[in-house]
Structure formats: structure tokens, C-alpha cells
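S.K.: Here is my input, please return the structure:
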Amino acid sequence: MDIKLKVEDWELRQPFRITGEEWRHSTCITVELQDGDYIGRGEAQGVSYLGETADTIVAQINSVADDVRAGVSREELQTRLPSGGARNAIDCALWDLEAKSSGQTIWTLTGIEPQPVTTVFTIGIEETAEAMAAKAAGAAEYPVLKVKLDNKQPYERLAAIRAARPDARIVVDANQGWTFELLCELLPRCVELEIDMVEQPLPRGQDEQLDGFNSPVTLAADESCQDCSELETAARRYDMINIKLDKTGGLTEALRLARAAREAGCKLMVGNMLGTSLSMAPSFVIAQLCDFVDIDGPLLMKEDRIHGLRYKAGEVAVFDRDLWG
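M.R.: This is a model prediction of the structure:
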């Protein structure tokens, strides 16, 4: 089996801001595995807050290239690399390759029945509450909004968005930007504003104050739950787990985490790291199991891959097999 790597920058429509970070493009690392006439592809962006970069991901992929050429299986791959972007790209390429070489679809391989899903549309952090409200109003076709907030006027920004979009379901993502005190202050206001969920309010590794905390609004773990190894602790503190394939290191571990989280009584969400439709396709598989879906990465980009996902008013159709799987 042959392995090829590509590192590509995909320009965003406009700067995308979250707590402490800004992106103007998405760096995508693509793995292509060729076995005879069949080529499987996988794409990753990595986990930036854990220090992953394109260079570290490429180095990790190269470190197991000989294993891949020798025909490493998905299960063997779990022991060759840690969770993260490198394993994700290879794991998804292996799934794609198996689907193509066997003449089956990803749905047959996973036993999951595909249906269209509704994705959130993300409102990034802007300088003013008015600017964020204008973005929300401009996204009138999307029934579910995900609002990025930090500790700068979070209530004012959220209230302005709710006023602009009284019809929308709204979830909040603080990206580790709040304190426990600020969370407690904001939760009653979130109830008043009919917010469905608050994602990762506290910093990873500093959320022990959520042990035994009874929140009036669903709390979701993102940065605080990378894979199955962190589920037990996260399930004590959070009501929902946000599964991202770059965190889990691929679809294989993501499916395990989804099953284990459900067994632990958690709700599920699938998220993204601003990838193209090649990243979103395996995430769409996980989306079939989730309460909330966040696979809007391609909507934030100037261009997408051919055979990309089809979005209409927030609904994402079952993707074309020519894309992946």
C-alpha cells in the first residue's frame, strides 16, 4: 500500500474568532492510501490547544508510514499512534479505502442508517454585540446557531443575538473562556434567553468545580473530553460530550466514544475543526448518533472540495459516495 501526504491552506470567507484565537484559513493535512486501483482519503486539522500543528501531524504520520505500507489495520493503528490529527487522517483514509475496495458503503460497514441532519451555523466573536447580532440576523435561513463567547460582555452579546433571532435555537460555546463564578452568574440568564446548551465554559483541567454541580442548562464537554480515556471524569461534570474526530484520532475511536457516552447517560454532539467536506463526511457518520450537530466548516470557507456536502437552510444531505466512504 502506498501513502501520500498533502498540506493545504483553505481560505475562510472572513476571520473566525473564538476565545484567544483567530483563523483566516484552515490548514488541512490530507492522507491518501492507495492499494491497487483503490484510493482512500482522510483529512485532519489537529488539536491546536494541545500543541498540534501541521508539522507535528506530518511527523507523526511519517513515523508510522512503514506500518501503513505494510497494511496496518484500524485496530492496530490505535496502538501505533495516540489520539489526534495524525491518527484521524490515517484512520479515516483506511475506512474510505475499505469501503471502495470492498464495494460497500460506510453505512454498510458501520451498520448505521443515514439520514439528513441539521447543523448549527457558527457565529464567531466580533468586536461588538451589534456586529454579532447582525451576523445572526444574516443567518436567518439557519434554524440553530452556535454562538462563540469569551468573558467580554457575554450576556450583552447573547441578548443581542436572541433579539435578532427570536426564532432560533441557540447554543453557546465559551471555549474555556469563563470562570466558575461567571458561569453561575450567566446560567440563569441563559435560561431566560432560552439557550439550549453551554459548551466548555471552564478551562480543560480546571473544571473540577463542576463535580456535583446542578446546572439549569445542559453543559457540554469539548476540550475536557478528548477520547474514551477521559469520558469517566467528563461524564461526572457534563451532560453532553462533543465528539471531534481530530480529538478522538479518527472514526474508529469516535464510534467507541459515542457508544460509551450514551451508556454513561450523556447526550452527544459532533463538532469540527474548520475542515473541508472531506473532514465533515466521517463526522456526518457520527452525526447520525447525536443530539446536536456542528459540521458547518465548509460554510465558513471560500471554497470546498468537489463532491462536497450539500447544505440547504442548515440541513445537510447524505453525502456523495464520490466524496468519501
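
S.K.: going forward, measure contacts and count neighbours with C-alpha atoms only.
M.R.: Will do.

S.K.: Which residues are in contact with the closest residue to T128 other than its chain neighbours?
M.R.: Ranked by C-alpha to C-alpha, 6 or more residues apart in numbering and with sequence neighbours excluded, the top spatial neighbour of T128 is R157, at 7.4 Å. Counting by C-alpha atoms under 8 Å, 6 or more residues apart in numbering, R157 makes contact with 128-130, 132-133, 149.

S.K.: What about these, which one has the most neighbours?
M.R.: The member of the contacts of R157 that has the most neighbours, counting by other C-alpha atoms under 10 Å, is L149 with 26 neighbours.

S.K.: Check which helix or strand the residue nearest to T128 maps to.
M.R.: Taking DSSP states H and E as the criterion, R157 maps to helix 154-164.

S.K.: Quick one: distance of the helix or strand following that helix to the chain centre.
M.R.: Note on helix 154-164: by DSSP H and E, the next helix or strand toward the C-terminus is strand 169-173. Strand 169-173 has its C-alpha centroid displaced from the chain centroid by 15 Å (C-alpha atoms, centre = their mean, to the nearest Å).

S.K.: again, but for stretch 232-241
M.R.: On C-alpha atoms, centre = their mean, the centre of stretch 232-241 falls 17 Å from that of its chain.

S.K.: can you give me the helices in the stretch 201-325 of the chain?
M.R.: 231-237, 245-248, 251-263, 277-287 (DSSP state H, counting those that start in this stretch).

S.K.: what about A65, neighbour count?
M.R.: Neighbourhood size, A65 [other C-alpha under 10 Å]: 18.

S.K.: oh, I was asking about Q14
M.R.: 12.

S.K.: doesn't I123 make contact with it?
M.R.: No: applying C-alpha atoms under 8 Å, one finds Q14 not in contact with I123, separated by 11.5 Å.

S.K.: Let's compare: structure for the following, please.
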Amino acid sequence: MPRILRAQHDSFALSRPFRISRGVKTQAEVVTVAIAQDGLVGRGEGVPYPRYGESVESALAAIEGVRGAIEDGADRAALQSLLPPGAARNAVDCALWDLEARLAGRSVAALIGAPEPDTLASALTIGIDTPMAMADAARAVSSAPLLKVKVDATDPDAQLRAVRTAAPDARMIVDPNESWNRALLEAMAPLLVALRIDLLEQPVPAGDDAWLEGFDYPIAICADEAVHVAADLDVIAARYSHVNVKLDKAGGLTAALELADAARARGMGLMTGCMISSSLSIAPALHVARRSDFVDLDGPIWLAKDYPGGVRDDAGMMTPPAPGFWGTP
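M.R.: Just a heads-up that it's a prediction; the model follows:
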């Protein structure tokens, strides 16, 4: 039977506003792809991100442009040259992985040759707010093993002190989302050390980070916006110690695994991240997360309602989706 590809825009309301340095989000806008063949259906999800010039409309148009090739049988390897890295390719790539697993009667983990995903520590995010409100949010999840704290350049000192006081034992990632400059980064160093920050994620703009090469800093710095695919490592490996692997940036699980392998080969640390999304985005990311030093996959935790059978979070410990949800026969 021929393949049939469907792509649509889905919207998920958030249970509370999600604030970062670029603004506030109250809805998760995603593109969902389903590819049917021989009575089986593989699904994937992508989250178009304006920071990278993407929109729901542009992603749907890109997918429509490769419909004929996919329905004619193009596989994941062919897809890498049909679409550029980004949310559109991610949605199609993950749908092809899911379909391949169902057609083969084997899980994605078995196809990769890796163990099945298991429960793991995944960061719970504290969004930007007043120091008092951020402390309250951190106190509510203070038993979690890992927190990710969003800040900007307005008052990071007070915000981080408040969060650390409220959650004295958690490991902590700080994410300014490109909002700092060199002067602020240098000024914050003593505080970040004193607060026992484990990782600083993309503090300065990706287009203004060349000076990080050879820069001596007491906290590990992770590339996020500065790295999308394995080829980017030729430039950024000398600037950052870690890379944040996101399937929406890489353009799917296929390219994300390639990026993770290439980063490890260079001796770099790994983080697995996500956009605000449903569990359909998180299920494939777990195959990168299981080998990462830091995991930040709490996107579905912000939704008012996720898919049934999706990932579950218990105080910062994430359990994979139910069997059959994605990537299993």
C-alpha cells in the first residue's frame, strides 16, 4: 500500500505562563505529522521557533513540499537532503522512525542498538519572575534533583540567590537565553560559583560569541542557540564545553544522534533539551537523553493537558511514555 502523509497545526494551552528573556508563552503551537503505511501509522511533532525564522505556516509549507517524496517511499536518509534542519524535518523524521519501528515490529531503541529509555532526572524550569515569585516556584519543587532557572539581564543576582535559598540541594542550570553580554558574564562569575551552579546555558548571543574561544570561566558553558547540527561543532567546540541537543534544532532524531556522537567524539558534554511541546516531542528525545549529562525535557509538564499515555514527571524524575505511544510496535 502507498504511504499517506498528514500534517496539521495543533495547539496546547499551558497551565501557567512560561517566561524567558524573549517573552511569555501561553500556548504551545506545534506541527504534527502522521505517516500511514500498511495499516500502521508513525507520528512525529515539531515546534516551529520564531528565533530561527520558523512559523507553523512555514513548517507546514515545507512539509507539503516533500509530501510526494515521502509518500513515494523516501526514507530518513533521503529526508536529510530534502529538508533543512528545523521543526518541519523533525516532525517528519520522527514520524518515519515511529513508522519504521512499527513496520519492523521492533522498538526504536532496538533499531538504534541501545537500551530502552528508562526513568531519568529531567530539569524542572523556573521561569522569569520577581525574585520572591521565583523562590516560591523553586520551593514547590525543591526536592527535584535538577532545576533550570531562566534569567535575563534585569536582576539575575537577586533571582538566582532567591532560587538557591529556596532549593538549597538541587543541581542547577542557569539559562539567560542569549540576554547577557561579556561584562555581565564576567561580573556574575563569583556569584555562580558561590551558588554552586552546574551549567550556564547560552549566556551571550550566538552571533557574538567568538570571544568565548579560549575564555577561562569557572562554570561550564553550554551552547544552545549556537549549535544545531554536527557541522556546527567545527566552530563552536572551542567556545563551549557542552552542547544542548534539541531535535527541533537538529531536524529530527537522526541528526540529533549524529550531533551527540560528534560532540562526544570531541570530548564535549551533552545536554538534551526541548521546546514547550507535548510528549510526542519528548518520546524520541529520550533516546538522546539517556546518554546525556544534563536533561531538560519538561516541555509537556507546562501543558494544561498532554496526550494520554505520555511522559510522567514525579518531582523531577521523568518516566517514559506508555508502551505503544511512540517508537514501539
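
S.K.: Quick TM-score on the pair, please.
M.R.: For this chain pair, the superposition-based TM-score is 0.98 by TM-score structural alignment, normalised by the length of the first structure; 324 aligned residues with a C-alpha RMSD of 0.9 Å.

S.K.: residue in the second structure matching the residue nearest to T128 of the first structure?
M.R.: R157 of the first structure maps onto Q159 in the second structure, with residues paired by TM-score structural alignment.

S.K.: try D66 of the first structure
M.R.: So, by TM-score structural alignment, D66 of the first structure is matched to G68.

S.K.: hang on, T32 of the second structure packs against S11?
M.R.: No: the pair T32 of the second structure / S11 is not scored as a contact, 10.0 Å apart, by C-alpha under 8 Å.

S.K.: between the two, which one's more packed in?
M.R.: T32 (23 against 13).

S.K.: how about that one, what's its partner in the first structure?
M.R.: By TM-score structural alignment, T32 of the second structure lines up with T30.

S.K.: Is that match in a helix, a strand, or coil?
M.R.: Following DSSP: H, G, I helix; E, B strand; the rest coil, T30 of the first structure is assigned to strand.

S.K.: Surely it touches V7?
M.R.: Yes: here T30 of the first structure reaches V7: they are 6.4 Å apart, a contact under C-alpha under 8 Å.

S.K.: picking that back up, sort out which of the contacts of R157 of the first structure are in strands and list them.
M.R.: Using DSSP state E, no member of the contacts of R157 of the first structure falls in strands.

S.K.: In a markdown table: these, plus distance to M273 of the first structure.
M.R.: Listed next are those as a markdown table, based on distance: C-alpha to C-alpha, whole Å:
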| residue | distance to M273 of the first structure |
| --- | --- |
| T128 | 24 |
| A129 | 24 |
| E130 | 26 |
| M132 | 21 |
| A133 | 23 |
| L149 | 17 |
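
S.K.: And the furthest pair within the residues you listed?
M.R.: Put simply, by C-alpha to C-alpha the two of the contacts of R157 of the first structure set farthest apart are E130 and L149, 13.7 Å from each other.

S.K.: all strands in the stretch 51-200 of the second structure, in order from the N-terminus.
M.R.: For the stretch 51-200 of the second structure, the strands defined by DSSP state E, counting those that start in this stretch occupy 120-121, 124-126, 146-150, 171-175, 199-201.

S.K.: can you redo those as a markdown table with distance to G324 of the second structure and mean neighbour count?
M.R.: Converted to a markdown table, the strands of the stretch 51-200 of the second structure look like this (distance: least, C-alpha to C-alpha, whole Å; neighbours: other C-alpha atoms under 10 Å):
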| stretch | distance to G324 of the second structure | mean neighbour count |
| --- | --- | --- |
| strand 120-121 | 20 | 20 |
| strand 124-126 | 26 | 26 |
| strand 146-150 | 28 | 25 |
| strand 171-175 | 32 | 23 |
| strand 199-201 | 34 | 23 |
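
S.K.: Now tabulate the ones you listed in a markdown table and tack on distance to D314 of the second structure.
M.R.: Formatted as a markdown table, the strands of the stretch 51-200 of the second structure follow (distance: least, C-alpha to C-alpha, whole Å):
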| stretch | distance to D314 of the second structure |
| --- | --- |
| strand 120-121 | 10 |
| strand 124-126 | 10 |
| strand 146-150 | 12 |
| strand 171-175 | 16 |
| strand 199-201 | 23 |
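
S.K.: Can you tell me which of the ones you listed is nearest to A304 of the second structure?
M.R.: Across the strands of the stretch 51-200 of the second structure, closest to A304 of the second structure is strand 124-126 (C-alpha to C-alpha), at 15.7 Å.

S.K.: Now the closest one on the first structure. Mean distance?
M.R.: Following the fit onto the first structure, the mean deviation recorded for strand 124-126 of the second structure is 0.3 Å by mean C-alpha distance after the TM-score superposition for the first structure.

S.K.: Give the aligned range of that strand in the first structure.
M.R.: If you align by TM-score structural alignment, strand 124-126 of the second structure falls on residues 121-123 of the first structure.

S.K.: re the thing from before, quick one: the helix holding R157 of the first structure to strand 144-148, angle?
M.R.: Counting by axes from the mean of the first three to the mean of the last three C-alpha atoms, to 10 degrees, helix 154-164 of the first structure lies at 160 degrees to strand 144-148.

S.K.: For K247 of the first structure, the count of nearby residues, please.
M.R.: K247 of the first structure - counted by other C-alpha under 10 Å - has 29 other residues nearby.

S.K.: And it? What does it align with in the second structure?
M.R.: So K247 of the first structure corresponds to K249, using TM-score structural alignment.
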